[in-house]
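**Student:** the following block contains a protein sequence and its predicted model.
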Amino acid sequence: MAELVQQYLDQIRDEHAGVTDGAVASYIPELANVDPMGFGLSLSSSDGFVYESGDAATEFTIQSISKPFTYALALDQAGHDAVDAKIGVEPSGEAFNEISVDDTTKTPKNPMINAGAIAAVSLVPGATPDDRFGCIHEFYSACAGRRLDIDHAVYASEKATGSRNRAIAYMLQSFGVLGDEPDDVLDVYFRQCSIKVTSTDLARMAATLARGGINPATGRRVTDAKVVQRALSVMVTCGMYDAAGDWVSAVGLPAKSGVGGGIIAVLPGQLGIGVYSPLLDAKGNSVRGVRVCRSLSEKLGLHFLTVTRESCSAIRARYDVCDGVRVYELHGDLLFAGAEQVLRTIERDRDDYRIAILEVSRVDDINDAAREMLAGMRTVLNTAGKEGFLVDPDNKVVRPASEQDYDAVLFSTLDDAAEAARRRLDRHG
């Protein structure tokens, strides 16, 4: 069943693969050497299952996507009060690398701009810069579920051209925000931005935030749920720089971009998204990354204010009506994440039945993505020598006008479907 979801993601990525608008980042010389046409998309479900499309294995530097994670680590290690005393949470309305602080507090306006990110680094405990970076490196790796490496060429390039960040750091020191030597803090900051990730790493890191701090692949609790709540809140309002308002209204996912071409997006409780495409717009966000996230949100119903009326499992009941025939009763509102979970459950159980009956009469609302995925269930089961029936009395999944588009066996009642399944098994022994 995973191939149904895979096809959907491939289709969405392909829609934007031909876009060549934007330019690679050049203010860090080493970033100008990347392949501008790289394009990867990864999605991790809340239980750790990952879908990949395109250049999902291509490594690139995390850059500013590091900011919410270091902010979360600072909250976890130093405490909310200590962090709030040094970093605000309001949108800045300025460029990400602006040399400025809040007029009243004389502290950075939020942790998603460079001033706030540098301050967050200084709040991570460590007797030496190496100790501090080791703590950050370990945290990122725990969120990704694997040991992440550093791009030493990018690190050297950033350090050699980081005059503006040095100006920010010394400004912060003058206002009492940094408790350590600015150059020591900056060295850690340059290193954290140079950590290499793939779009799949970003999807897993996003899924860790979606699960409230538990990495769904490893089962390890990386940080506290309250820390994640704060980090996601700031990502909503500040994560996409000057485009944050448009992003929230159109995409509706807590997110963070980076000039390496990455975007991370989180649907709390459900999934994480990682995108890679290094062509950037004037605000420093990936052009194709923004477009593909917009399409994912619109077509899969991922906007975080699209609240389903059944937040628990979409499967109301699962049982056998006879040996070889299993029924899956669905209920509530069914969007992409719910349909994906249903299909993978049916796939995991495949050795336990010969005929699967999907009963959707109690589904209240369903979007087009979930409808198309469920309607394709029988085709996938047939390739494995199984059969799939659909009980859809109100044509919620397969609409009358589109019945010819799907290889679906439809019934109006569960009793009719169960009887047909028994006859099918009797006929074939």
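**Tutor:** On my side now, so go ahead.
**Student:** drop to CA atoms for contacts and neighbour counts, all remaining ones
**Tutor:** OK.
**Student:** can I assume Arg318 sits in a strand?
**Tutor:** Yes. Per DSSP: H, G, I helix; E, B strand; the rest coil, Arg318 lies within a strand segment.
**Student:** from Val228, how far off is the nearest residue to it once chain neighbours are set aside?
**Tutor:** Among residues not flanking Arg318 along the chain, Tyr328 sits closest, at 4.7 Å (Cα to Cα, 6 or more residues apart in numbering). With the distance defined as Cα to Cα, to the nearest Å, Tyr328 ends up 34 Å from Val228.
**Student:** which one's more surrounded, those two?
**Tutor:** Higher neighbour count among Tyr328 and Val228: Val228, with 26 against 20, using other Cα atoms under 10 Å.
**Student:** pretty sure Gln63 sits against Cys193.
**Tutor:** Yes. Counting by Cα atoms under 8 Å, Gln63 touches Cys193, with 4.0 Å between them.
**Student:** beyond the helix or strand harbouring Ala82, next helix or strand please.
**Tutor:** Per DSSP states H and E: Ala82 is located in helix 80-84. Using DSSP H and E, the helix or strand that directly follows helix 80-84 along the chain is helix 114-123.
**Student:** can you get me the centre-to-centre distance for that next one and its chain?
**Tutor:** 24 Å (Cα atoms, centre = their mean, to the nearest Å).
**Student:** which helices and strands does it pack with?
**Tutor:** helix 66-78, helix 163-174, helix 182-193 (3 or more Cα pairs under 8 Å, 6 or more residues apart in numbering; DSSP states H and E).
**Student:** also this one, for the comparison:
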Amino acid sequence: MHSTILDYLDEIIAETSHVDSGSLPEGIPELAAADPDRAAVALCTVNGTVYASGDAEDRFSIQSMSKPFAYALAIEDRGFDAVLERIGVEPSGEAFDELSLEPGSGRPANPMINAGAIAAHALVRSDEAPAVDRLLALFSRLAQRPIEVDESLAASEIADGERDRDIARLLRAADLLPRDPSTVAEGYVRQCSAVVTVRDLALMASTLANGGVQPDTGERLFSRRTTKHVLSVMASCGMYDAAGDWLTSVGIPAKSGVSGGIIGVLPGQIGVAVRSPRLDPHGHSVRGIAMMEHLSDDLGLHLMEVGRPARSSLRETRRVSVEGRPATVYTLQGDLGLSGVESLVHEIVDRPPRTDTVVLDMSRVTGALPIARRTTAETAAKLVDEGREVVLVDAEETVPEVRAERGRAVERWTSERLEQSLLRDPGESTG
């Protein structure tokens, strides 16, 4: 069965197809040559499942979306005190390439602007390998595939990177750069030239959502304290001089890049990535922002959303007999958001029920976001269209009317009817 979550992401691509304002970055020839109509969206749950739609296999440079991860590695290498001595955590209110150095100390305002990111790159240990090689190794572990530098892009940016070298020299003069400025500036450019896809970025972001643990491998890459700190800085500084607008409209920690990508993190639930090359005056993808706004509204991503749902809602899966029919019962609980209903969809898609009758038991569900209601209804409809009988135990009418192409009705039972049936013919739990 095709996942209803993929259907939803397909809709996000379609519903933002009219967004064609903005322009390609002129200062970098490789980025200026990008197809402006390319668009992709991906999300990854803290269980490690990635869903992607659009031009999801397109490869592009990570650019400033590398900054949170380089900052995290610098903290892991040097410790909080050593990093905070050299890089602040306050929003600059200025564009990404402004100097924004504190009067007196000379510290960059934060690690998300270029000055702070160059300082963070310099703090990544390079005793046994160049800092950029260690960062590429980190990106590869985050994305679960080898991540490499686009050498042509890196050479072009290094040749035209006098401003980055000037920033590095100023930091060196303020005794904030422990290594040669030219070497650091070149390493920083190469860091930003790493090639990724939206799938990679969603998986990388989900590690931050998962408290620093890569969700698929279970490897801890950052401590919880480091992850919390990085997400806090992303929330206040990640979108530069548009950070306030972003926090009020989308409401999640995020980081953009001039290649047209944006990553976002909903702690404890999902990592999200979008990409579309046309940029606004702040250097953010115009269509990417529109996609993120859709996701935030539909999925209840905003951090200030009251009563955000827990990440797991599939209580158990059982094979039983109900009224003489072999059946698979999926029991859901709590408040349903994307992460909760995704566990149901993932279970059904990856391990299709082996019975003709399927029961979706919603009796323990206390509330549901619109996306969870719709996704559950669409999943039920797909099961019906496959020829199965579907029973909804849903006294509160959490799930709206189910529209199946075959026109067969979905039975709606009370929890009492289900319990009486199971008492007469108890079954076996499978989850």
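**Tutor:** Yep, it's here. Model, not experiment: these values are computed from the prediction.
**Student:** superposed, how do the two chains score by TM?
**Tutor:** The TM-score (TM-score structural alignment, normalised by the length of the first structure) is 0.92; 420 aligned residues with a Cα RMSD of 2.4 Å.
**Student:** hang on, the earlier thing: shouldn't the residue nearest to Arg318 of the first structure be within a strand?
**Tutor:** Yes. Using three-state DSSP, the assignment for Tyr328 of the first structure is a strand.
**Student:** and the alignment partner in the second structure of it, how far is that from Arg354 of the second structure?
**Tutor:** Tyr328 of the first structure maps onto Tyr330 in the second structure, with residues paired by TM-score structural alignment. Using Cα to Cα, one gets 13 Å for the distance from Tyr330 of the second structure to Arg354 of the second structure.
**Student:** state the helix or strand in which Arg308 of the second structure lies.
**Tutor:** Arg308 of the second structure belongs to no helix or strand, assigned by DSSP H and E.
**Student:** what's near enough to touch it?
**Tutor:** Contacts for Arg308 of the second structure (Cα atoms under 8 Å, 6 or more residues apart in numbering) come out as Gly300, Leu301, Asp335, Gly337.
**Student:** the third one and Ile371 of the second structure: what is the separation?
**Tutor:** In this structure, Asp335 of the second structure and Ile371 of the second structure are separated by 12 Å, where distance is defined by Cα to Cα.
**Student:** next one: the first one
**Tutor:** Gly300 of the second structure sits at a distance of 9 Å from Ile371 of the second structure (criterion: Cα to Cα).
**Student:** these two: which is more packed in?
**Tutor:** For Gly300 of the second structure versus Ile371, the count of surrounding residues by other Cα under 10 Å is larger for Gly300: 23 against 20.
**Student:** what's the lengthiest helix in the second structure packed up against?
**Tutor:** Longest helix in the second structure, counting residues (DSSP state H): helix 370-385. In terms of contacts (3+ Cα pairs under 8 Å, 6+ apart), helix 370-385 of the second structure is packed against helix 4-15, helix 286-299, helix 338-350, strand 389-393.
**Student:** mind checking which of those is nearest Glu30 of the second structure?
**Tutor:** Smallest distance to Glu30 of the second structure across these (Cα to Cα): 19.1 Å, for helix 286-299.
**Student:** average distance between that closest one and the first structure?
**Tutor:** Compared with the first structure after fitting, helix 286-299 of the second structure has a mean deviation of 0.6 Å; criterion: mean Cα distance after the TM-score superposition for the first structure.
**Student:** what packs against that helix?
**Tutor:** When contacts are defined as 3+ Cα pairs under 8 Å, 6+ apart, helix 286-299 of the second structure sits against helix 4-15, strand 261-266, strand 270-275, helix 370-385.
**Student:** can you lay out those as TSV showing distance to Ala56 of the second structure?
**Tutor:** Formatted as TSV, these follow (distance: least, Cα to Cα, whole Å):
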stretch	distance to Ala56 of the second structure
helix 4-15	11
strand 261-266	12
strand 270-275	9
helix 370-385	22
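**Student:** so which of these comes closest to Pro108 of the second structure?
**Tutor:** Judging these by Cα to Cα, what sits closest to Pro108 of the second structure is strand 261-266, at 22.6 Å.
**Student:** report the distance from that closest one to the chain centre.
**Tutor:** With Cα atoms, centre = their mean, you get 5 Å for strand 261-266 of the second structure.
**Student:** just checking, Leu41 of the first structure is part of a strand?
**Tutor:** Yes. Remark: Leu41 of the first structure belongs to a strand, assigned using three-state DSSP.
**Student:** contact partners for it?
**Tutor:** Arg13, Glu52, Ser53, Gly54, Asp55, Ala56, Ser199, Thr200, Ile273, Gly274, Val275, Tyr276.
**Student:** cool, and Ala290 of the second structure?
**Tutor:** Contacts of Ala290 of the second structure (Cα under 8 Å, 6+ apart): Thr16, Val19.
**Student:** map it across to the first structure for me.
**Tutor:** Under TM-score structural alignment, Ala290 of the second structure pairs with Arg291 in the first structure.
**Student:** please report how far the closest residue to Asn114 of the first structure other than its chain neighbours lies from Tyr27 of the first structure.
**Tutor:** Counting by Cα to Cα, 6+ apart, Asn114 of the first structure lies nearest to Asn97, which is 5.4 Å off, once chain neighbours are set aside. Using Cα to Cα, Asn97 of the first structure is found at 12 Å from Tyr27 of the first structure.
**Student:** again with Val188 of the first structure
**Tutor:** Separation of Val188 of the first structure from Tyr27 of the first structure (Cα to Cα) stands at 19 Å.
**Student:** check Gln7 of the first structure too.
**Tutor:** 37 Å.
**Student:** I figured Glu359 of the first structure hits Asp394, correct?
**Tutor:** No. Applying Cα under 8 Å, one finds Glu359 of the first structure not in contact with Asp394, separated by 11.2 Å.
**Student:** neighbour-wise, which of those two wins?
**Tutor:** Glu359 (25 against 14).
**Student:** what does the more buried one correspond to in the second structure?
**Tutor:** So Glu359 of the first structure corresponds to Asp361, using TM-score structural alignment.
**Student:** and its match, what does it touch?
**Tutor:** Contacts of Asp361 of the second structure by Cα under 8 Å, 6+ apart are Val329, Tyr330, Thr331, Leu332, Leu392, Val393, Asp394, Ser415.
**Student:** what sits against the third one?
**Tutor:** Think Thr331 of the second structure. For Thr331 of the second structure, the contact set (Cα under 8 Å, 6+ apart) comprises Leu314, Arg315, Glu316, Thr317, Leu360, Asp361, Met362, Arg364.
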